[in-house]
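Undergrad: sequence first, predicted coordinates after that:
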Amino acid sequence: MLLGIKLKANPTNEQKQVLSQWMGCAKFIWNAKCGEEKYYSVFARKYYSIGTYAPVDQKAAQFKSKELSPWLYNCPSQIIRNSAVNWYQTYQKFMKGECGKPKFKSKSDRGSVHLTKEVFKFVQCDDGVTRLFIGTKTNNIGYLSFKSHRKFTEPKSIYIKKERGLYSISFCYDDSFDEKQLLGDEEHLSYLKGAIKEFLQEKTVGLDRGVAVPVHAGYKAFDFTKEQKLSSSKSQRYIKCLQRRLSKQAKGSNRRNKTKIRISKHYAKCTNIRKGKIKTVSLFLIKQHKKQD
């Protein structure tokens, strides 16, 4: 069974600079594919007969130019390929109606880069510590430091993400558990079809998530604790203060960027408080249900 994991990364200043450049190259290829598809679609609609559609492929070699885009030559070709393939797969899902159409990615402090197994490897050193090597033999950033809080097997691909000035590594791995042992949706439905009303009312719990009160479970409300309310209100006051400061700072300045990062950190703190409360309530209801059984 596939499990997801997210690990905190601690890159050096030099590694941050290179990773940001790689993320920018991946975003450039994504936006270039979006622009190419838009141009061909408009051209085909205006100048070709009805029923002629723009070609959709995962080629990206046409975007590399030593005159127009010389920075792409400093990025591993696997990253450029992965960005084009991800765009193509997203477009195929859009054609099937599974998701929306790929859109242009705006400039922001957030970014991500998709690395396949040719561009990374987990190495267990002599001291027993597992380290992550990023890059190829000729173009790499060395070993990336990360915090491992759980055991995992080596994945086939990873994502390195940047948000609020913080870096993380996320991927899926196989825990060798057979999913066939679990019941499917149809099996669950066939089991519950024969249950009586009293059994269903006793064994099921309906949860309603709100804004002021995070969780309502049946006739019981689970509100934030006093400490959580104080921490959240304090972050909201900081956000208002920093928003006033942000409006007076020059666009593009380093101080304005630092203020934006501070605002995003306080927003993330409020989000984490809500997520932590929901997780606590879920675990409480599960343990309470086990005691009743």
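TA: Perfect, thanks for sending it. Numbers count the residues shown, from 1 in each chain.

Undergrad: okay, CA-based contacts and neighbour counts for the rest of this
TA: Will do.

Undergrad: going by residue numbers, what spans are strands in the stretch 151-293 of the chain?
TA: Per DSSP state E, counting those that start in this stretch, the stretch 151-293 of the chain carries strands over the ranges 157-163, 166-174, 207-209, 215-217, 220-222.

Undergrad: what helices or strands is the third one leaning on?
TA: Right, strand 207-209. Using 3 or more CA pairs under 8 Å, 6 or more residues apart in numbering; DSSP states H and E as the contact criterion, the neighbours of strand 207-209 among helices and strands are strand 215-217.

Undergrad: and the strand it packs on, which residues are buried?
TA: Of the residues in strand 215-217, those buried under the neighbour-count criterion (16 or more other CA atoms under 10 Å) are Val215, His216.

Undergrad: how much space between Gln288 and Val281?
TA: The spacing between Gln288 and Val281, counted by CA to CA, to the nearest Å, is 10 Å.

Undergrad: when those two are compared, which one has more neighbours?
TA: Under the neighbour definition other CA atoms under 10 Å, Gln288 and Val281 were set side by side, and Val281 has more, 18 against 11.

Undergrad: about what we covered before: any chance of the strands of the stretch 151-293 of the chain in JSON lines with distance to Thr116 as columns?
TA: Putting those into JSON lines (distance: least, CA to CA, whole Å) gives the following:
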{"stretch": "strand 157-163", "distance to Thr116": "4"}
{"stretch": "strand 166-174", "distance to Thr116": "11"}
{"stretch": "strand 207-209", "distance to Thr116": "38"}
{"stretch": "strand 215-217", "distance to Thr116": "40"}
{"stretch": "strand 220-222", "distance to Thr116": "43"}
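
Undergrad: out of the ones you listed, which is closest to Gln92?
TA: Taking CA to CA, strand 157-163 is the member of the strands of the stretch 151-293 of the chain nearest to Gln92, at 20.4 Å.

Undergrad: buried residues, the closest one. List them.
TA: So for strand 157-163, counting by 16+ other CA under 10 Å, buried means Ser157, Ile158, Tyr159, Ile160, Lys161, Lys162.

Undergrad: okay, now the one to match up with it:
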Amino acid sequence: MKARYKFRFYPTDQQQQRLAQLFGCVRVVWNDALAICKRSEKKPSSGDLQKRVITQAKKTEERAWLSEVSNIPLQQSVADLDTAFKNFFASCKGKRKGRKVGYPRFKKRTNSQSARFRIGGFSLKGQGVYLAKIGIVNPIWSRELPSVPSSVTVIKDCANRYFLSFVVEINPVISEAKNQSIGIDLGIKTFAVMSNGSKAESPNYSKHERKIRKLQKKLARQQKGSKRRNKTRIGIAKQHNRIADTRKDFLHKLSTKIVSENQAIVLEDLNVSGMVKNRRLARSISLQGWREFRTLCEAKSEKFGRAFHVINRWEPTSQICSDCGFIWGKLELKVRSVRCLKCGTEHDRDENAAKNIESSRHRALGDSKRTQRQSKTTFVASVSEVSRITVASAR
């Protein structure tokens, strides 16, 4: 299986100029190819686009400077555009799973920049990495590469940080887990509540959010195109990167711990795109990274030989007693604990949902220990029913 290894590096002033020239050429080739596709009645092939925007363009005075950079990233830029169109057409025809993919867009100078080198355009030189017509860059090796990389992508983000992203082949690591399975209920204040009773609190991003709001107000008052506005824009990008880095570090550590300790991981399929339409919770939901956590758990489960399951989003995990199977109906979000009318057990809402998520996987596989429930569904619980529910602080 393939994996990405990402390392930061600090280029010299001369290398920064060469990388800026490379990023500009890659961006121009992409934009020229996309403009041709928009003007054409039928999309040209990738080979025809490479011939027009690279080979023939180098012979003109307007694009003669394309010869000053390596040809491999330019060809890869056209190939990436062709892949973007294939994903767009497949999404329109319903052949691609997930959210619909939009039409390819033109690249901007202020956005994140990248250029990909295939074999022949880069090589490992001791502790450095040679890039064609750039020179040897020295990344900060936080870990060793498990195999020879098949490609490397040079990335410059909006905060002017430089990274090398390697694509390598890794072998699955088969190991025994101390727990059989675990169900995970995802939330906002408490990011994850596990069926074994453990909880994982979400990081606090409020400090960075306050700085972002302050800088965005300052940005709105500054003149467009000025150096001070560009400096403020970079400051906003740095704060966003700090939030993203904090979240990514938290999600990696949590997913690694869960996958290494459990043989089967069960998650709920959340409709995040529908949940963010709630204007009161949209910002908090967007900061959590639920989809990224699911992707990490799925990838690491494949790496460590674990079973990964996602249950139906319509499964009533918050409406069923995890002990006796009694159905008490829907609950308001401010209701944080429930007392079952049938067995009298008092449940924490999130822990009860996590246990039901874990048992839903057994029911789907047909090895559930429960028999068919004979209790009837009750009406929706209200806050005034003290005998059934207990109101606690909001999640």
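TA: The structure has been received and is ready for your questions. Predicted model only: the values in this text are computed from it and were never measured.

Undergrad: can you calculate the TM-score here?
TA: Comparing the two superposed chains by TM-score structural alignment, normalised by the length of structure 1, the resulting TM-score equals 0.73, with 243 aligned residues with a CA RMSD of 2.6 Å.

Undergrad: circling back to that earlier point, among the strands of the stretch 151-293 of structure 1, which is nearest Ala26 of structure 1?
TA: By CA to CA (comparing all of the strands of the stretch 151-293 of structure 1), the closest turns out to be strand 157-163, at 11.8 Å.

Undergrad: tell me which strands and helices that closest one is in contact with?
TA: Contacts of strand 157-163 of structure 1 with other secondary structure elements, assessed using 3+ CA pairs under 8 Å, 6+ apart, are made with strand 111-116, strand 166-174.

Undergrad: helices of structure 2, residue ranges please.
TA: Read by DSSP state H, structure 2 holds these helices, from start to end of the chain: 13-39, 46-50, 71-92, 206-221, 227-261, 272-275, 282-288, 290-304, 349-365.

Undergrad: what's the most buried one of the ones you listed?
TA: Taking mean count of other CA atoms under 10 Å as the contact definition, the stretch among the helices of structure 2 with the greatest mean neighbour count is helix 349-365, which reaches a mean of 22.

Undergrad: that helix maps to which residues in structure 1?
TA: Equivalent residues of helix 349-365 of structure 2 are lacking entirely in structure 1, counting by TM-score structural alignment.

Undergrad: how far off centre is that helix?
TA: Taking CA atoms, centre = their mean, to the nearest Å, one finds helix 349-365 of structure 2 lying 25 Å from the centre of the chain it belongs to.

Undergrad: what's it packed up against?
TA: strand 179-186, strand 190-194, strand 262-268, strand 307-311, strand 335-339.

Undergrad: would you list the ones you listed in JSON lines and tack on distance to Ile389 of structure 2?
TA: As requested, those are arranged in JSON lines below (distance: least, CA to CA, whole Å):
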{"stretch": "strand 179-186", "distance to Ile389 of structure 2": "20"}
{"stretch": "strand 190-194", "distance to Ile389 of structure 2": "19"}
{"stretch": "strand 262-268", "distance to Ile389 of structure 2": "24"}
{"stretch": "strand 307-311", "distance to Ile389 of structure 2": "26"}
{"stretch": "strand 335-339", "distance to Ile389 of structure 2": "4"}
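
Undergrad: you'd agree His309 of structure 2 is up against Val266?
TA: Yes - at 4.8 Å, His309 of structure 2 and Val266 qualify as touching, with contact defined as CA atoms under 8 Å.

Undergrad: neighbour count winner among those two?
TA: Neighbour count, other CA under 10 Å: between His309 of structure 2 and Val266, Val266 has more, with 25 against 18.

Undergrad: which residues touch Tyr159 of structure 1?
TA: Taking CA atoms under 8 Å, 6 or more residues apart in numbering as the contact definition, Tyr159 of structure 1 lies against Ser112, Val113, His114, Leu115, Ile169, Ser170, Phe171.

Undergrad: burial check on the residue nearest to Glu358 of structure 2 when sequence neighbours are not counted, number of neighbours?
TA: Of all residues not flanking Glu358 of structure 2 in the chain, Gly183 sits nearest, at 4.1 Å (CA to CA, 6 or more residues apart in numbering). Neighbourhood size, Gly183 of structure 2 [other CA under 10 Å]: 28.

Undergrad: so what's the aligned partner of Tyr167 of structure 1 in structure 2 closest to, chain neighbours aside?
TA: The alignment partner of Tyr167 of structure 1 in structure 2, by TM-score structural alignment, is Tyr162. Distances taken as CA to CA, 6+ apart place Lys156 nearest to Tyr162 of structure 2, at 4.6 Å, with adjacent residues excluded.

Undergrad: distance of that neighbour from Ser150 of structure 2?
TA: Relative to Ser150 of structure 2, Lys156 of structure 2 is positioned 20 Å away (criterion: CA to CA).

Undergrad: isn't Ala5 of structure 1 right up against Ser168?
TA: Actually, residue 5 of structure 1 is Ile rather than Ala. No - with contact defined as CA under 8 Å, Ile5 of structure 1 does not reach Ser168; the gap is 10.2 Å.

Undergrad: more crowded one of the two?
TA: Neighbours around Ile5 of structure 1 and Ser168, counted as other CA under 10 Å, are more numerous at Ser168. The numbers are 18 against 14.

Undergrad: verify the stated contact: the more buried one with Lys161.
TA: Yes - under the criterion of CA under 8 Å, Ser168 of structure 1 makes contact with Lys161 at 5.3 Å.

Undergrad: ok, and the closest non-adjacent residue to the residue nearest the centre of structure 2?
TA: Within structure 2, one residue has its C-alpha closest to the average C-alpha position: by CA atoms, centre = their mean, that is Glu292, at 3.9 Å. Spatial nearest neighbour of Glu292 of structure 2, excluding adjacent residues (CA to CA, 6+ apart): Leu251 at 7.8 Å.

Undergrad: need the counterpart of that neighbour in structure 1.
TA: In structure 1, the residue matched to Leu251 of structure 2 (TM-score structural alignment) is Ile278.

Undergrad: and what of Phe106 of structure 2?
TA: Using TM-score structural alignment to pair residues, one finds that Phe106 of structure 2 aligns to Phe104 in structure 1.
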